[in-house]
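Visitor: Got a predicted structure plus its sequence, pasted below:
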Amino acid sequence: MNTSFITNIFATVILAIVLYFFLPILASDLPNQLSAAVGVLVGGLFVPALLKLFSSANSSSDNDGTSEVSTLYVGNLPYRADEEAVQEHFEQQGNVVSVRLMKDRRTGKRKGYGFVEMHPKGAAKAIKNLNDSTFQERTLKVRLAKEKIEEE
């Protein structure tokens, strides 16, 4: 399940409980069942909007105002290197979004290349500092990945 969906439900339930107890105090002639229904309705309408507002504000501050991601091709990787080791190596240059190391479908062994997604500033720094550098006794080739062309 999507974590934002669970967060929305949790926040809606909390708001319904709060309104269940406080609406009868504010409007003494309002039954508890109606105040609970109003709480669920208000929570269902306002909570997703508020969470979206807060999450967009947090995500823009986390990555310097850019939501773009650059994909780097990383070649000549050691076959023993795993995603975690590659991520740690590239995080010295900037924020790493994801690491995908390619494997042979038949054997499951790594092919010696992969892709690292980073924010553009970190990607530029990684290309500059890590291309032709040594990683686990291999000389890495780091460059911007070419866009995948989809065939129809």
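Guide: Cool, the structure landed. Numbering: from 1, shown residues only.

Visitor: contacts and neighbour counts: CA atoms only from here.
Guide: Will do.

Visitor: Taking the centroid of the chain, which residue is nearest it?
Guide: Val97 (6.9 Å; CA atoms, centre = their mean).

Visitor: Comparison target below:
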Amino acid sequence: MTIYVGNLSFQASEDDLKDVFTEYGDVVRVSLPIDRETGRKRGFAFVEMANEANEELAISELDGAEWLGRELRVNKARPRENNNRRNTSFSRNPL
């Protein structure tokens, strides 16, 4: 399971997130997406922990907690929805 962490401060780093989640168990991976166009952080992250029970505890303890001046939204990450934005094809529609 992967944890979604939303409403993050743009000052938060991967190391900061790892420090916070390590209080609940071993952190396997932290991903802090960057906007391709602006190069800025997108305000959310994904955290993967080694133990699902620790993930559940982290979610229950951190959801709604204030961190770096923001109220965190922490929950189970949902699988990416298959959208066809990248595969959009345009066709001419004669009048």
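Guide: The structure has been received and is ready for your questions. Quick caveat: nothing in here was measured; it's all calculated off a predicted structure.

Visitor: if we can go back for a sec, so what's the residue nearest to the centre of the first structure up against?
Guide: Contacts for Val97 of the first structure (CA atoms under 8 Å, 6 or more residues apart in numbering) come out as Val69, Val116, Glu117, Met118, His119.

Visitor: Once you drop chain neighbours, what's closest to the residue mapped onto Pro120 of the first structure from the second structure?
Guide: For Pro120 of the first structure, the aligned residue in the second structure is Glu52 (criterion: TM-score structural alignment). In this structure, Glu52 of the second structure finds its nearest non-sequential neighbour in Met1, 6.8 Å apart by CA to CA, 6 or more residues apart in numbering.

Visitor: starting at the chain centroid, how far to the helix or strand hosting Val47 of the second structure?
Guide: In this structure, Val47 of the second structure sits in strand 44-49 according to DSSP states H and E. The chain centre lies 5 Å from the centre of strand 44-49 of the second structure; the measure is CA atoms, centre = their mean, to the nearest Å.

Visitor: which residues sit against it?
Guide: By CA under 8 Å, 6+ apart, strand 44-49 of the second structure touches 1-8, 25-33, 55, 77.
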